[in-house]
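K.L.:
Make a model of this:
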Amino acid sequence: MNFTISSTKKQELIDITDQVNELVIKSKVKNGICNVFVAHATAAIVINENYDPNVCTDFLNALNKAIPDNAGYLHDKVDGNAGAHIKAAILGPGETIPVENNKLKLGRWQNLMLVELDGPRSDRNVEVRVVKEG
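P.N.:
Have a look, this model is predicted:
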C-alpha cells in the first residue's frame, strides 16, 4: 500500500498519521506492526509532536544548525542539495509502529511525520506495510 504526498516548502514536516491510519484500517490487521518508508534520498520519516507547530520549527532549526546547507559539500557542485541528503540519511527513511485494535499505537503527543528536506516536491512516495502479529 502506498500514497503520494506533495510538499510546498523547501523544508517542512508533514503529518501523515491519518493517511497511514486509514491504510492500517483497510488492512484489517487487528494487532501487529506497521512499517512506513519514504522512497527518497532527501526526505525522511520521524515520529514527533505536531500539536504545537513550534516543535516542528524548532526541529528544523536544530537540524539546520547541526547540518547547514551550502557548507561546501562536494555534492553541492552537482545538485546543491548535499545537506538534504545528509539530514535524510541521519533521520532515516522509515519508522515501525505497533498496531493495536486495528490502529497505530502512538503516544498522546506522537504523530507520524514526513520530513521534506529538498522541496517543494509533488511526488513523495510513502510505502506502508502492515504485518499481522504471530
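K.L.:
only C-alpha atoms for contact and neighbour calcs from this point on.
P.N.:
Fine.
K.L.:
And the longest strand that the chain contains, what does it pack against?
P.N.:
Secondary structure of the chain read by DSSP state E shows that its longest strand is strand 124-132. Strand 124-132 sits against strand 2-5, helix 17-27, strand 32-38, with contacts defined as 3 or more CA pairs under 8 Å, 6 or more residues apart in numbering; DSSP states H and E.
K.L.:
what does the second one rub up against?
P.N.:
Among residues not part of helix 17-27, those counted as contacts by CA atoms under 8 Å, 6 or more residues apart in numbering are 1, 3, 34, 36, 99, 102-104, 111-113, 128, 130.
K.L.:
and with 7 Å instead?
P.N.:
N102, K103, L104, N111, L112, V130 (CA atoms under 7 Å, 6 or more residues apart in numbering).
K.L.:
Test my guess that the last one contacts C34.
P.N.:
Yes - if you go by CA atoms under 7 Å, V130 and C34 touch, sitting 4.4 Å apart.
K.L.:
show me the contacts for N48.
P.N.:
N48 makes contacts with Q110, N111, L112, M113, as judged by CA under 7 Å, 6+ apart.
K.L.:
re the thing from before, export the contacts of helix 17-27 as TSV, with columns for secondary structure and distance to N54.
P.N.:
Formatted as TSV, these follow (DSSP: H, G, I helix; E, B strand; the rest coil; distance: CA to CA, whole Å):
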residue	secondary structure	distance to N54
N102	coil	31
K103	strand	27
L104	strand	24
N111	strand	14
L112	strand	16
V130	strand	31
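K.L.:
let's see this one next to it:
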Amino acid sequence: MHSLVVPTTRKTELVDITEIVQDAVRADGFDDGILALFCPHTTAGITLNENWDPDVQTDVLLTVDERIAPPDPRHRHGEGNSPAHVKTSLFGSSQVVLVEGGKLLLGQWQGIYLAEFDGPRRRKVWLKFIGG
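P.N.:
Below you'll find the predicted structure:
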C-alpha cells in the first residue's frame, strides 16, 4: 500500500493527483490489475472528472458550493463545516481505477482528483494495488 500526502491551498478545491498516482503505480512496478484509492477524511474525497478544461472543475465546485451544500445557519455541527461533510458524502471517499501495462486506464479526458471541502490542509490518499 502507498500513502500519498496532498497539500491543499483553498477552502474548496479539486487537486489533480493523476500524475502522482501514476508515479506511484510506476514506482511500485504494478503492471496489471485494480488500483483502489481511498481518502481517510470526512471533509475531503476522491473523484474522477475532466482534466482538460479547468472550467469544468470550477463549475462543479460552484454547483456543489452554491446549490447542493451551501452554508446554512440551521447546521448544528459545532465545527461549522457541515457542508464539507455533506459534499464528501456526495463525492465519496474512494475510487477504483484499472491498470494495464503499468498505466492508469482513464478516459481521454479523465483525471483523478482529491476533492477538498474544508481546507487548506494536508490530506492523505491511500493506494492499494490488487493484481500483479
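K.L.:
Tell me how they score on TM after superposing.
P.N.:
Aligned and superposed, the two chains score 0.94 in TM-score terms (TM-score structural alignment, normalised by the length of the second structure); 130 aligned residues with a CA RMSD of 1.1 Å.
K.L.:
And K10 of the first structure, how close does it get to G119 of the first structure?
P.N.:
Going from K10 of the first structure to G119 of the first structure by CA to CA, to the nearest Å gives 4 Å.
K.L.:
neighbour count winner among these two?
P.N.:
Between K10 of the first structure and G119, counted using other CA atoms under 10 Å, G119 has the larger neighbour count: 18 against 12.
K.L.:
so the more buried one, which of the three states?
P.N.:
Following DSSP: H, G, I helix; E, B strand; the rest coil, the label given to G119 of the first structure is coil.
K.L.:
And stretch 117-132 of the second structure, how far out from the chain middle?
P.N.:
How far stretch 117-132 of the second structure lies from its chain's middle: 7 Å, per CA atoms, centre = their mean, to the nearest Å.
K.L.:
ok, now stretch 28-45 of the second structure?
P.N.:
10 Å.
K.L.:
Over which residues of the first structure does that stretch lie when aligned?
P.N.:
Per TM-score structural alignment, the counterpart of stretch 28-45 of the second structure in the first structure is residues 27-44.
K.L.:
what about the matching stretch, start to end distance?
P.N.:
24 Å.
K.L.:
Need the winner for burial among the helices and strands packed on strand 124-132 of the first structure.
P.N.:
Of all those, strand 32-38 carries the top mean neighbour count, a mean of 21, counting by mean count of other CA atoms under 10 Å.
K.L.:
how big is the angle separating whichever helix or strand comes after it from strand 32-38?
P.N.:
Downstream of strand 32-38 of the first structure, the first helix or strand assigned by DSSP states H and E is strand 43-48. Relative orientation of strand 43-48 of the first structure versus strand 32-38 (axes from the mean of the first three to the mean of the last three CA atoms, to 10 degrees): 140 degrees.
K.L.:
how far out from the middle of the chain is the next helix or strand after strand 43-48 of the first structure?
P.N.:
Using DSSP H and E, the helix or strand that follows strand 43-48 of the first structure in sequence is helix 53-66. How far helix 53-66 of the first structure lies from its chain's middle: 14 Å, per CA atoms, centre = their mean.
K.L.:
how deep is T42 of the first structure tucked in, by neighbour count?
P.N.:
23.
K.L.:
With D52 of the first structure instead?
P.N.:
Using other CA under 10 Å, the number of residues around D52 of the first structure comes to 9.
K.L.:
Over to R123 of the second structure?
P.N.:
20.
K.L.:
so what corresponds to it in the first structure?
P.N.:
So R123 of the second structure corresponds to R124, using TM-score structural alignment.
K.L.:
can I assume its match is in contact with F3?
P.N.:
No - counting by CA under 7 Å, R124 of the first structure stays clear of F3, with 8.3 Å between them.
K.L.:
surely E49 of the first structure meets W109?
P.N.:
Yes - assessed by CA under 7 Å, E49 of the first structure is found in contact with W109 at 5.2 Å.
K.L.:
more neighbours, the two?
P.N.:
E49 (18 against 11).
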